[in-house]
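>>> below is the sequence, then the predicted model.
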Amino acid sequence: MVATLAALEGVSKSWGTRTVIDDVTIGLTERARVGVVGRNGGGKSTLLQLFGRRVAPDTGRVVHAGGMRVGMLTQADDLPLGVPIRELVVGDLPEHAWAGDPRARDVLDGLFGGVAAFAALDRDSSGLSGGERRRVALARLLLGDDHLILLDEPTNHLDVEGVAWLARHLRARRGAFAVVTHDRWFLDEVCDRTWEVVDGAVHEFEGGYSAYVLARAERARQAASEEAKRQNLIRKELAWLRRGAPARTSKPKFRIAAADALIADEPPPRDDVELVAFASARLGKTVLEIEDGTVDVPGRTLLDRVTWRLGPGDRVGVVGVNGAGKSTLLRVLAQQHPLSAGRLVVGKTIRVAYLSQEAAELPPDLRVIEAVEEVKPVVDLGKGREQSAAQLLERLGFGRDRQWTPVTDLSGGERRRLQLLRLLMTEPNVLLLDEPTNDLDTDTLSGLEDLLDGFAGTLVAVSHDRYFLERVCGSVWALLGDQGIRHLPGGVDEYLERRAGLEAAADAAVAAAAAPASARAAGDNREARKELTRIERRLDRLGQREAELHAALAAAATDHEQLQTLDNELRGLVAERAELEERWLELSVG
């Protein structure tokens, strides 16, 4: 029998006047591999916080199995300030302990580029970027010994390789987990069950994201069939009423009541996010071309003498390691970053819309509807159809009450939607999208992809979202960190293969450079390995003796002479351990 680690029993939770979890009873077992999906602001993060006892329920109770340890990754990446990174991730463990642990090596390889790179970190948690904070918080969680881990958007700030590594790590993990994420490829890779949080309820589906979509489609089909039957009954009732004499007998009154009941019981329409396909100007033969271009940023060259041409209707995805220059490449195309050499050719008829990661284009001093009307109060959709800014906002999920919200009070997903709407109202024929899926829920992502299906212009998207890239883009190009840009006919899979090949080649080069030049050097290596083994055995014995001394110190608390003797021995052991650990590190690195 599979044990339950944590459960909600009749739990409700409200924020202000809005109930996000309403009388929910659901549990996580010791084998749980659960993905949590739903609209932005719909209660996904609250659900995880309730399971982790980070927030208290308004009603009901949260039950944890006895002795169960639970760890949580929040979107805020709450880290104490001023603490060394190594201390945050591995605590006070000696270096030989964590550097020799296969599980720790896997995490440090996946998130920091290897044990050596992590060991070289001498910074503390102050001043870390968002991506660095996420990696530190994630490593800290994954190296713990929790029975259950709760992950809220763990793929944020990770590149394609980082997401692929995290998926492998979680698949191999023995403990249970629940994950909130908008990354649909990731959900399919790691989850065998999906929870949808909607209207305060939690609906369970077997399988990952693809299975969830199929199940939801089947549920919608059945609902449509039931609705068709309901409407047919309504039509029959109303037709009978028109033929009858409602005021003369009790029977028509009964039938009127039956019809009213049918109509009153009609379920409300689903508040789907509907994105509008705007008109675009015709593109000429030339769109955007970089000819023999060099792109520099302070201290280094990102691209060197690159030629890259974008034609009319091209749909291009761009992937690459963090820092390779993907965002800068988009800024070059948007004429916001100059080429150091070469030239950028811009077609005469193009109108570019550039979506940055920062949402800096949004005016903070305006309300939502004012921010849209600032661009254009009315949009011509063709064939004599016009829609006002208010109507378009409603179609994008901003109700009348939400339209007067200050831009500064919007959630991340709402800010992203507002950005997209403002851009599309300019009627561009070239879209440059930098991580367009950030902060968007899966329903909004589907709407965005549907919109882009009908976009007649040229599209370039930088994204770590494999599902989005494969769904929207016709070709994939990569910045592999070698100052070039490469076309990848095999898409993201080919990118990961190439990156693995480059890392293997780099490791081989390092090994070759460090390879012994003679048999004497080989002998030295064998001696070093033997010495490492001796040191590790001695460190183990020292650890055992230290534990014994601490116990003896506690027992001899009133015997001052004995305390002094034990303390002297302990100081000697600590000093010896420090010397051995330093020698161990020299041998293992050398």
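In hand now; what should we look at? Residues are numbered from 1 along each chain as shown.
>>> from here on, just use CA atoms for contacts and neighbour counts.
Fine.
>>> quick one: contacts for Val379?
Counting by Cα atoms under 8 Å, 6 or more residues apart in numbering, Val379 makes contact with 386-389, 425.
>>> sec struct for it, please.
strand (DSSP: H, G, I helix; E, B strand; the rest coil).
>>> repeat for Asp365
coil.
>>> isn't it right up against Thr405?
No: if you go by Cα atoms under 8 Å, Asp365 and Thr405 don't touch, sitting 10.9 Å apart.
>>> who has more neighbours, the two?
Taking other Cα atoms under 10 Å, Asp365 and Thr405 do not tie; Thr405 has more neighbours (16 against 11).
>>> looking at the protein, which helix is longest?
helix 519-555 (DSSP state H).
>>> Leu339: how many residues sit nearby?
19.
>>> confirm it sits in a strand?
No: per three-state DSSP, Leu339 lies outside any strand segment and is coil.
>>> now it: how far from Glu576?
For Leu339, the distance to Glu576 (Cα to Cα, to the nearest Å) stands at 57 Å.
>>> again, but for Gly382
For Gly382, the distance to Glu576 - Cα to Cα - is 81 Å.
>>> next up, a structure to set beside the first:
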Amino acid sequence: MANILSVEEVTHHYGDVRLFSNVTFGLEEGDKAALIARNGTGKTTLLNILWGDLIPDSGSVTIRNGIKTGYLTQDPVFDEAHTVLEAIFDSDNEVIQLVRQYERAIENNDEAEISRLVALMDAKDAWDYESRVKQILTKLKISRLNQPVRELSGGQVKRIALAAVLVTEPDFLILDEPTNHLDLDMVQWLEDYLSRNRATLLMVTHDRYFLDRVCNTILEIDREQLFRYQGNYSYFLDKRKERILLKQQEVEKAKNLLRKEQDWMNRMPQARATKAKYRIDAFYELKDVAGQKTDEQSMRLNIPTSRLGSKVLNLHEVGKSFNGHDFIKNFSYKFVKGDRIGIIGKNGTGKSTFLNLVTGILQPDSGQVELGETLVFGYYRQEGIQLEEDKKVIEVISDIADIIQTDSGKTLDAAQFLRQFMFPNEMHHVLVNKLSGGEKKRLYLMTVLMRHPNFLILDEPTNDLDIFTLTLLEEYLNDFGGCVLVVSHDRYFLDNVVEQLFVFDGNGLIKPFPGNYSRYMEHIKKEEAEINRKRSSQSAPKPREQKEKPRKLSFKEKQEFQQLELKISELEDEKADLEGRLNSGQLSPDELMEASNRIGKLLEELDMAEMRWLELSEINDQ
């Protein structure tokens, strides 16, 4: 296989912090590699060096000539004046520009321009390309191509950026946390897409099932060095344990030998002079090996929970709707101590509404929410904390409390507490805006836990946290004495933490399921197999009837058909945006009334558009 990427002796420091030293590795054509390391140890920095946005302190990076490369950054930025269409197709690729012009002509219903571009699309064989582009946009739920970028949320911008990278069909893909802000359906589609795609891949991700099923190479940065593992995530875990054990044995052996050599070195200078110089040099090399650290730095989540009484949280026939559309309908549940529940469902199905009802941000239209007297919520929100850009790390903690109590009864000051969460002394006075994305999320987690909650609500807690932190968080949640309610697209996290699911179907119904995510998917597959079996047994072959020659869509009908697909997607997108705003609890009464009236009209428009689409679809399928 041909070499795609060569990294030779690359070293980079961030101020006084050494991120990695003399890193050397390469990728061959077709490799699918993941970069794993703790937060703040240089994963994103290394990707920026590979892309050319950052110059290393020393070393070189070579990407083979003629290779088309695409890079999804952790926090993508677009020109806010651009539309979604302009952001996605901002490329000098000739076919992409042709597809962009055609999409714009469809949007503007410019029949003359459409006619002109149809011939060019035929000449450039761009129809298959356009179909692949549309598939990517559809799977990532991007339809409102004329929407300005400035109106998008951070999650929408990340999905636009991912689409913009994928549609260019690069030979070498560099992806920084590609699964962030994707729902479960999107993650599974992307997993399948990258598995089948021939492009060489290097990515940073916390999704361990994604790693297991997509990657054949793991690159780990640990203590400034890079280690390579030829296998998936499961293989990496086994081999990493072996590597650490061998290192510990090597260091222990060096320490034992060092005692003898130290005794020799401590003798009279005359005795040392009679020995060969190589033994003195070997002593100092041995001393370096024996002085290496082999213990794993880890967080200690030893924070006590507030006492939780027998009455936790009771929901009685709770319902919530906006303008006649049910988000939650007649749902009852009695939480008990030790509940670990995962919430799954597509965007816009009422998950945020449910969390807002539980925490009292929204009031139900019907039913009742009863809170126990001892209930203390800890709400880890997806959007994180809002801090002043110039606030120091230690100030974030000390502003909440100067003294924090542990579950053993000991007390910690802010500095000690930070060290327990892997923030060493030199980071205590670093500004928050200098932290990596994962470090900010870890700091945010501290602010939630230090209030000693007994009912934890975690909304997408896995975004930006490194795999090692996630493993420790999972262990903490499994020992947590209170209740845990988790919204997450991370299947591995759900499997390891939750014992039952609340499945939101989008029609107001919440269906409890006794088990984790993998068991739920097995259940769904069995149900689908049974339905297909019954259909097969009931359907008998019918004799073919003589039919008239099928009618084909006219040119205008074809254009109407395409425009309807786009219109339906736009209406559904607008509906999801409105539902999100209605669920936020932040609208004024006037805004609430306006949004409610608009969603009613949207439902009518959707019905009419879908009926017409079905009519044309039947003709198109003939």
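Nice, thanks for sending it over. The shown structure was predicted, so the numbers you read here are calculated from the model rather than taken from an experiment.
>>> how alike are these chains, TM-score-wise?
Laid over one another, the chains give 0.77 as their TM-score (TM-score structural alignment, normalised by the length of structure 1), with 516 aligned residues with a Cα RMSD of 3.9 Å.
>>> before we move on, back to that, higher neighbour count, Gly382 and Glu576 of structure 1?
Glu576 (14 against 9).
>>> what ranges does the stretch 151-300 of structure 1 have for its strands?
With strands called from DSSP state E, counting those that start in this stretch, the stretch 151-300 of structure 1 shows them at 176-180, 193-198, 201-206, 288-297, 300-310.
>>> need the winner for burial among the ones you listed.
Mean neighbour count (mean count of other Cα atoms under 10 Å) peaks for strand 176-180 among these, with a mean of 24.
>>> which bit of structure 2 covers that strand?
Aligned by TM-score structural alignment, strand 176-180 of structure 1 falls on residues 200-204 of structure 2.
>>> swap in stretch 565-582 of structure 1?
Residues of structure 2 matching stretch 565-582 of structure 1: none, counting by TM-score structural alignment.
>>> next, the buried residues of that stretch.
566-567, 570, 573, 577, 580-581 (16 or more other Cα atoms under 10 Å).
>>> so Glu394 of structure 1, which of the three states?
helix.
>>> check Phe502 of structure 2 too.
Going by three-state DSSP: Phe502 of structure 2 is strand.
>>> need the contact list for the aligned partner of it in structure 1.
Aligning on TM-score structural alignment places Phe502 of structure 2 opposite Trp477 in structure 1. The contact partners of Trp477 of structure 1, by Cα under 8 Å, 6+ apart, come to 316-319, 485-488, 491.
>>> how long is stretch 86-101 of structure 1 end to end?
OK, stretch 86-101 of structure 1 end separation, Cα to Cα: 15 Å.
>>> now Glu196 of structure 1: how far from Leu330 of structure 1?
Distance from Glu196 of structure 1 to Leu330 of structure 1, by Cα to Cα: 35 Å.
>>> now swap in Gly484 of structure 1 and tell me
Counting by Cα to Cα, the gap from Gly484 of structure 1 to Leu330 of structure 1 is 15 Å.
>>> of the two, who's got more company?
The neighbour comparison of Gly484 of structure 1 against Leu330 (other Cα under 10 Å) goes to Leu330, with 22 against 16.
>>> the nearest residue to that one once chain neighbours are set aside: what secondary structure?
Sequence neighbours aside, Leu432 is the residue nearest to Leu330 of structure 1 in space, at 6.5 Å (criterion: Cα to Cα, 6 or more residues apart in numbering). State at Leu432 of structure 1, reduced to three classes by three-state DSSP: strand.
>>> I'd say Leu432 of structure 1 and Ser463 touch.
No: with contact defined as Cα under 8 Å, Leu432 of structure 1 does not reach Ser463; the gap is 11.2 Å.
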